[in-house]
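Peer 1: what follows is a predicted protein model with its sequence.
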Amino acid sequence: MPATPAWPPKSAPRLFVEEELGQGRTFALEGSHAHYLGKVMRVREGDTIIVCDNITGEWAARVGQVDKRRVDVTVTERLREREEVPDLWLCPALLKKDRFDLVLEKATELGVARIQPVVTRRCVADKLNLDRARTITTEAAEQCARTALPELGEPVKLEALLRDWPQDRALLFADEQGGEAAADAFTVHSGPAALLIGPEGGFDDAEREAIRAHPQARAITLGPRILRGETAAIAALSVWMATAGDWS
C-alpha cells in the first residue's frame, strides 16, 4: 500500500501575513509575497500554501487566481495554534551589519521572545534599520516553522536599558571578566529572564560596574575563550534553551 502523502505537503511555501486568519477567509497577497509565490515558488491555482498571522497560529490555504502582482488565497484549516515561546529576551549590543543580521536570524531560530538591541560605548554602530531587521526575523521564522514572531525593539542606550529595567526580570549579562557558570545561572534564573551581550571589545569598566550594580543583574561566563558578539549571543541562547527553555 502506498504511503499517505504528508498534509500539507512539506514543500508548501510558508509565509507570515498581516491579515488575521480564520476558517474560510479569503484575501490577496501582493508585493513581495506575490512575487515570491508566483515567480519564485511558481504556485498555481489549487496549490496549498501555509500562512501564519502571529495571532491565531498556522493555517493551510488554497491558492486561487495568480496574477503578476497578486495571488488570491482562501484559508482552509488550522494546522497549529500560535506557539508559547519561553519568556526570554535577548539584549545584544549592536554589531556590524552582517554580524548583527546573523544575531537576528539565529535568535529567531532559537526561539527568543524579544530582541532588544543595545547601544554601548564600544559599539561600532548606533542605528538599526527596523524594517530590514523585521524582514530578517520574519524570514527566519518562516524558515524554522515558528508560529510566533519575536518582538523587536528599537535600539536603546545601555543607561536607559538599566534605568527602565523591569523588576521582575533577571538580567544575565555575559562578562568576559568572569561570573557564574552560564548553565548554573540559567537553571536558577529560568524566567522571566534576559541575556545581555556586549559589543566587539566588550563593555568598558564603567558600563560593567553599572551593570553589576543593578539589582536584577547577574554576571555569567560563557567559558574560557573570548567570543565574538554574535558567537556569544548564539552560544548563550543555546545553553539557556537547553537548560531552562523549550528544548526539553
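Peer 2: Nice, thanks for sending it over. Numbering: from 1, shown residues only.
Peer 1: alpha carbons only for contacts and neighbour counts from here, please
Peer 2: OK.
Peer 1: tell me which element residue 61 is part of?
Peer 2: Per DSSP states H and E, residue 61 falls inside strand 58-66.
Peer 1: then this one, side by side with the first:
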Amino acid sequence: MRETTARKALSLLDLTDLSDGCDAAAIETLCRQAQTPFGPTAAICIWPRFVAQARGILGEGHAVRIATVVNFPSGDLPVADVVAETRQAITDGADEIDLVVPYRAFLAGNEAAVTDMVTAVKAACPAPVRLKTILETGEIKDPALIRRASDLAIAAGGDFIKTSTGKVAVNATPEAAEIMLTAIKESGKPVGFKPAGGVRTVADAGLYLALAANILGADWASPKTFRFGASGLLGDILAVLGGQAAPAKPAGY
C-alpha cells in the first residue's frame, strides 16, 4: 500500500524550490531530481527568474512541466504587474502559473480583488497553460472564508485551487483540503486541487489522496486534477520505492 501511494504521489508531485537562496546550480539539481529512476515528477515549481534556464535544460515538450509563481508570496501586487509577470514567465517557457490571490484584500472584505486578479491572470494564460490559484488558507483561517475564497477562485477561472505559499506559519492542512475539495465537487467544474507546504512524507500524501477519493471519487486524482507542492516529499517517496530507510525529515517546504 505504501509503495502504491508513493508511486501515485510521485506522478502528482510539483517538486519545489522557492527558497530564498535558490540559484542556477540548484535549478540544475532540481531538474535532474525531477527525473527519477521510478519516473518523472509532474512538474517543478520555481521562481520566475529561473524559468528560461529550466526550459533550456528540460527542452520543449518534456514530461516534467515547469510551474512558476506570480504575485508571490505577498499577494499584494497590482493586477497589471502580475499580468506582466505572468506573460513574461510564459514567454520564458512556463507551462503552469501559480498565482497568490490578494488574500489580505479578501480578508478586509474586498471579494472583487480576488475575482479581478484571477480573471486577469487567467486571460493572460493561453491554453494549454494552467492557472493554479493560491488561497493562503493558513492566513484566511476561517472555514467559511476558505470556502468563499475557493468559490471565487473557481468562478473566476482558476484551473486549480492551492492551499498555500509555504511561506507562512500554517500551510496545507486536512481541514482546509476538505473544504476546498468539497468546493470543487459542488462547483461541478473540472478544477484541480494542490496542497502545498508541510507535505513531507508518503503518509502525509496518502492522507490527502484519501480525502480526495472520499469526496471526488477513487479515480479522480491525476496530474490534471491533483498536485502536491513540496520540496521534501521526494526523498521519502524514493526511500519507499527503493526499499530504503526514510531520510531525515526536512524543515522546509
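Peer 2: Structure received. Since the structure is predicted, the reported quantities are computational estimates derived from the model, not experimental observations.
Peer 1: TM-score of the superposition?
Peer 2: After superposition, the two chains reach a TM-score of 0.32 (TM-score structural alignment, normalised by the length of structure 1), with 111 aligned residues with a Cα RMSD of 4.3 Å.
Peer 1: wouldn't residue 183 of structure 2 be in contact with residue 152 here?
Peer 2: No. Using Cα atoms under 8 Å as the test, residue 183 of structure 2 is too far from residue 152 to be in contact (10.1 Å).
Peer 1: of these two, who's got more company?
Peer 2: residue 183 (21 against 18; other Cα atoms under 10 Å).
Peer 1: so what touches the helix or strand hosting the more buried one?
Peer 2: Using DSSP H and E, residue 183 of structure 2 sits within helix 174-187. Outside helix 174-187 of structure 2, the residues within contact range by Cα atoms under 8 Å, 6 or more residues apart in numbering are 137, 143, 146-147, 150-151, 154, 161, 163, 190-193, 195, 207-208, 211-212, 215-216.
Peer 1: helices along structure 1, start to end?
Peer 2: 31-35, 97-110, 130-144, 158-163, 182-188, 205-213, 229-243 (DSSP state H).
Peer 1: quick one: list the elements packing against the first one.
Peer 2: To tie it back to what came earlier, the one meant is helix 31-35 of structure 1. Other helices and strands packing on helix 31-35 of structure 1, by 3 or more Cα pairs under 8 Å, 6 or more residues apart in numbering; DSSP states H and E, are strand 70-80.
Peer 1: quick one: residue 89 of structure 1 and residue 193 touch, right?
Peer 2: Yes. Counting by Cα under 8 Å, residue 89 of structure 1 touches residue 193, with 6.4 Å between them.
Peer 1: the two: which is more packed in?
Peer 2: residue 89 (26 against 20).
Peer 1: quick revisit: and the contacts of helix 174-187 of structure 2, which of them are in strands?
Peer 2: 161, 192-193 (DSSP state E).
Peer 1: who wins for most neighbours among those?
Peer 2: Neighbour counts for these peak at residue 161, which has 30 neighbours (criterion: other Cα under 10 Å).
Peer 1: isn't it up against residue 194?
Peer 2: Yes. The criterion here is Cα under 8 Å, and residue 161 of structure 2 meets it with residue 194 at 6.3 Å.
Peer 1: and for those two, which residues touch both?
Peer 2: Common neighbours of residue 161 of structure 2 and residue 194 (Cα under 8 Å, 6+ apart) do not exist.
Peer 1: now the strands for structure 2?
Peer 2: 13-17, 35-36, 39-40, 43-46, 65-70, 96-100, 130-134, 160-162, 192-194, 228-230.
Peer 1: as a markdown table, these with distance to residue 56 of structure 2 would be great.
Peer 2: Formatted as a markdown table, these follow (distance: least, Cα to Cα, whole Å):
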| stretch | distance to residue 56 of structure 2 |
| --- | --- |
| strand 13-17 | 17 |
| strand 35-36 | 15 |
| strand 39-40 | 17 |
| strand 43-46 | 14 |
| strand 65-70 | 11 |
| strand 96-100 | 16 |
| strand 130-134 | 20 |
| strand 160-162 | 26 |
| strand 192-194 | 26 |
| strand 228-230 | 23 |
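Peer 1: how about residue 218 of structure 1, what does it touch?
Peer 2: Residue 218 of structure 1 touches 170-173, 179-180, 212, counting by Cα under 8 Å, 6+ apart.
Peer 1: just the residues you listed: which are in strands?
Peer 2: Among the contacts of residue 218 of structure 1, the ones falling in strands (DSSP E) are 170-173, 180.
Peer 1: how about these in CSV, adding distance to residue 80 of structure 1 and neighbour count?
Peer 2: Shown next, in CSV, are those (distance: Cα to Cα, whole Å; neighbours: other Cα atoms under 10 Å):
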residue, distance to residue 80 of structure 1, neighbour count
170, 31, 22
171, 32, 28
172, 32, 28
173, 34, 24
180, 38, 16
